[in-house]
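Participant: From the sequence below, what's the structure:
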Amino acid sequence: AGTPPHDPRVPPQGRFSVPRQRGTDRGPGQRVSSGDIAALRSVGDLFRTLDHAYGGGHARQALVRYLEHEAEPMLRGTYGESTGRRLFAAAADLTRLAGWTSYDIAAHGLAQRYFVQALRLAQAAGDRAYGSYVLLTMSCQAVYLGHGREAVQLARVAQQGVGPAAPPVVQAMLHAVEARGHAVLGEARACSASQLRAERALGTARPGDEVPYWARAFDEAQLADELAHCHRDLQQYRTAAQHAERSLQLRAPGFARSRLFCRVVLATSRLALGELEQACALGAEAAKEASEMRSARAVEYVRDFERRLEPYRDAAAARTYRDRVAAIG
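Facilitator: This is a model prediction of the structure:
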């Protein structure tokens, strides 16, 4: 259940129904207004902020209930073609976010069902670019699960979906995630080529560019984060550390989970470079941050660091690390 589909094509358009929890009553149909759609968008922004700062576990349950009780009745409501497209687009965004928060708590099969439904809704909205963003999200999940080949395939289908005229920031996102897939596979040359395309694309971005809302958070900090992960996976630890440090310098505090991930990448790199004390200090800081979130991914990042630390378990720095983590409670 944890493996993204081998065929990443958009599924055929069908009945629109977000994945549901048992025992949930549906509300009656209703006429959908512009205000309703604006509310869906605002709710999406709110849950995105919660997810970035505190983890998917904080946002997911309330988001799922909102989808079931508010968004789904709207999909079964009354609206014209133009309003319908905007409604489907807003519902696609919330559904993708439900998948993302499910992924963050390691409910991977459920996450994939949300992603597939988000693809259908994006298709109904006529929004190929957003469909590509959903595929990109699925590629990120494949990277996390270690399915590098599927990650590359999904990223490439996403690239085809937006085409060469996509804004530079979008192109940079797509190439960066493809690079992550190559890194998981140990394909250093292909990874380097994708990284270079991502860097060049972001380098051509200009403040006045029209960038879709879902791509606006992709900046120098995020690109450095992706590059750090790539070099870590390729065991190029000195370069990984440089990119991780740059990302941490640039990344806004509100992206707490991303900062934690990058801190662990830096800790792992320092450990591999023989800088045990610094690695343990960074790891302990990340462990404290993870304890304040509801994110299975955050916990797994810390556990990965601890597995790498195991050969040094008798060193003073490792004992200090364990003491600090134990004190977190």
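
Participant: use CA for all of it now, contacts and neighbours both
Facilitator: Noted.

Participant: Just list the residues touching residue 297, thanks.
Facilitator: Taking CA atoms under 8 Å, 6 or more residues apart in numbering, we find residue 297 in contact with 104, 105, 106.

Participant: one more, for comparison:
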Amino acid sequence: MSRTRRQNEALRGLLYEAGWGYGQFARSINAAGTRTGLSLRYDNSSVSHWLNDGTMPRQGTRDLILDVLSLRLRRPVTAADAGFGKPRLDDEGTDLITGLMDLARADMDPSRRSVLGAGLYSAAVVAVPGWQDVVGRIDMIKTNPSMRIGRREVESVIAMTELISGIDDQQGGRYARPMAATFLVNAIGPYLKAEAPDEVRKELLSAAADHCYLTGYMAMDERLDGLASRYYVKALELARIAGDELTFCTTLRGMSVMHGDLGDGPTASRLAQSASAASPKAGPRMRAFLAGQEAHAAAITGDRSLALLRIKQAEAAMEKAESQAKALGSYDPSALHYHISQVRYELGDMAGAIESMQQSHQIREPVFRRTRVRYGGMLAERKFKAGRFEEAFADWHRMLDEYPLIQSGRADDRFREMKTLIQPYLGNRGARELHERTMSVS
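Facilitator: Modelled structure (predicted):
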């Protein structure tokens, strides 16, 4: 450990704000270390040294401290905020970049490692403006790490993230995630290590955080929840260093969605509430986006009053947002109706859940094929459980029209659930026809 000559009043102030004593703080750090595979034994005396005699925690511990404080205070906490000095990538991000690159390399398909633009990846990236120039600059950065990058590189990361997101919407995470991991290793990693002006550095960290969040979301879509968690943590760390509240709270919300899907209502609710609190300056569409997830998570835990309150808030925010400009792919009325359906379903209102899911289906933008398949399967399941067999069979047939076109673990869940539900009813002609059709699909 290295030492300074002053007490850390900044860290002391954060502990006061968090409402933590020395022991609670130490236990939170130890628990965070355990989740990342570390066995830590910090205690009251460790915290006292950090605060009172100028002892600086080692780099890995500093990262954990910032993460636990960010989650506790529901906002990004930077190294400067905690009295660890001016946040520079060399100080705070070296281990993060190394860990992120190791994660992405392990996630890459081996056939994609040698050539940046192989196969589908190459076909996709030509849509990014100026891509050939970007590839050339990546090669230059690899051979000359001292080369400075600028906004062109930041724009290329943003453009690639948007492109991969579009592929994910149309074809599912299993197709798109290898591209995202490859781009992390071959472009974002070298960019993060290159020289850059401070403002460009901050923008790059934000763009990298957003790309990392998307990669985690696609891992979740494949039901690789452990992998998704690791990407999400990296996205939080990048967003925290960048001071990017938007990506920070979006990632917390994504983690809430994952835990809700796994049936862990209390964790989903805590993360959803943290996400809302982490973005106090959010516009109405983002407020609707966050409140909708809070409502669903509350409903999973059985908190009816909070769920209904948050849905009302989401509806009010959406009404205001729809009077403003909207970008394709942002939270929209279709997504809100999905959340209303989920709340109604969790609270026992099957008829209302079906009605809201149908409304969501009717107004969904056609580009979201993966969502259409997955939610179409959920709609059919609910109709089937409500005894509306013929409608359910029709919805399942529509799902099967597009199911072979996507690669999605969560869509696979819906396909398997359909087969399980109809199996006892094969004496019914509609169920039998559907079962026969699944034989050619599976």
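
Participant: that older thread, out of the contacts of residue 297 of structure 1, who's the most crowded?
Facilitator: residue 104 (22 neighbours; other CA atoms under 10 Å).

Participant: Assess the claim that it and residue 295 are in contact.
Facilitator: Yes - judged on CA atoms under 8 Å, residue 104 of structure 1 makes contact with residue 295 at a distance of 5.6 Å.

Participant: what is in contact with these two at once?
Facilitator: Going by CA under 8 Å, 6+ apart, residues that sit against residue 104 of structure 1 and also against residue 295 are 55, 56, 57.

Participant: How far off centre is stretch 167-182 of structure 2?
Facilitator: Offset of stretch 167-182 of structure 2 from its chain centre (CA atoms, centre = their mean, to the nearest Å): 14 Å.

Participant: how big is the offset of the helix ranked longest in structure 1 relative to structure 2?
Facilitator: Using DSSP state H to define each element, structure 1 has its longest helix at helix 81-104. When structure 2 is overlaid, helix 81-104 of structure 1 sits 0.7 Å from its aligned residues on average, using mean CA distance after the TM-score superposition for structure 1.

Participant: Could you do stretch 240-247 of structure 1 as well?
Facilitator: Mean deviation for stretch 240-247 of structure 1: 1.2 Å (mean CA distance after the TM-score superposition for structure 1).

Participant: which residues in structure 2 does that stretch match up with?
Facilitator: Here stretch 240-247 of structure 1 aligns to structure 2 at residues 353-360, judged by TM-score structural alignment.

Participant: Counting neighbours, which bits of that stretch end up buried?
Facilitator: 353, 354, 355, 356, 357, 358, 359, 360 (16 or more other CA atoms under 10 Å).

Participant: host element of the first one?
Facilitator: Right, the one you point to is residue 353 of structure 2. helix 350-363 (DSSP states H and E).

Participant: Off-centre distance for stretch 46-65 of structure 1?
Facilitator: 13 Å.

Participant: give the contact list for the counterpart of residue 148 of structure 1 in structure 2.
Facilitator: The pairwise alignment with structure 2 assigns residue 148 of structure 1 to residue 265, based on TM-score structural alignment. By CA under 8 Å, 6+ apart, residue 265 of structure 2 lies in contact with 259, 297, 298, 300, 301.

Participant: I'd like the next helix or strand past the helix or strand harbouring residue 68 of structure 2.
Facilitator: Residue 68 of structure 2 belongs to helix 59-73 when assigned by DSSP H and E. Once helix 59-73 of structure 2 ends, the next helix or strand along the chain (criterion: DSSP H and E) is helix 89-92.

Participant: That following helix: which residues count as buried?
Facilitator: 89, 92.

Participant: Residue 172 of structure 2 -> structure 1?
Facilitator: Under TM-score structural alignment, residue 172 of structure 2 pairs with residue 55 in structure 1.

Participant: how many neighbours does that match have?
Facilitator: Around residue 55 of structure 1 there are 27 residues (other CA under 10 Å).

Participant: Surely residue 248 of structure 1 touches residue 262?
Facilitator: Yes - if you go by CA under 8 Å, residue 248 of structure 1 and residue 262 touch, sitting 6.9 Å apart.

Participant: ok so, going back, how close does the match of residue 172 of structure 2 get to residue 119 of structure 1?
Facilitator: Distance from residue 55 of structure 1 to residue 119 of structure 1, counting by CA to CA, to the nearest Å: 23 Å.

Participant: All the helices of the stretch 151-300 of structure 1, residue numbers only.
Facilitator: Here the stretch 151-300 of structure 1 has its helices, by DSSP state H, counting those that start in this stretch, at 168-185, 188-203, 220-233, 237-250, 256-272, 276-291, 296-309.

Participant: how about the ones you listed in a markdown table, adding distance to residue 84 of structure 1?
Facilitator: Below are the helices of the stretch 151-300 of structure 1 laid out as a markdown table (distance: least, CA to CA, whole Å):
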| stretch | distance to residue 84 of structure 1 |
| --- | --- |
| helix 168-185 | 25 |
| helix 188-203 | 33 |
| helix 220-233 | 33 |
| helix 237-250 | 39 |
| helix 256-272 | 34 |
| helix 276-291 | 40 |
| helix 296-309 | 35 |
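
Participant: Comparing these, which comes out most buried?
Facilitator: helix 168-185 (a mean of 27; mean count of other CA atoms under 10 Å).

Participant: what's the mean distance for that one versus structure 2?
Facilitator: Using mean CA distance after the TM-score superposition for structure 1, the mean distance for helix 168-185 of structure 1 is 1.3 Å.

Participant: OK, contacts around the counterpart of residue 381 of structure 2 in structure 1?
Facilitator: Alignment note (TM-score structural alignment): residue 381 of structure 2 maps to residue 268 of structure 1. Contacts for residue 268 of structure 1 (CA under 8 Å, 6+ apart) come out as 232, 279, 305, 308.

Participant: if we go to 7 Å?
Facilitator: 279, 305 (CA atoms under 7 Å, 6 or more residues apart in numbering).

Participant: Kindly report the same for residue 96 of structure 1.
Facilitator: 114, 115, 118, 134.

Participant: Looking at the residues you listed, which are in strands?
Facilitator: Judged by DSSP state E, strands contain none of those.

Participant: Turn the residues you listed into a markdown table, including distance to residue 172 of structure 1.
Facilitator: Shown next, in a markdown table, are the contacts of residue 96 of structure 1 (distance: CA to CA, whole Å):
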| residue | distance to residue 172 of structure 1 |
| --- | --- |
| 114 | 25 |
| 115 | 22 |
| 118 | 22 |
| 134 | 16 |
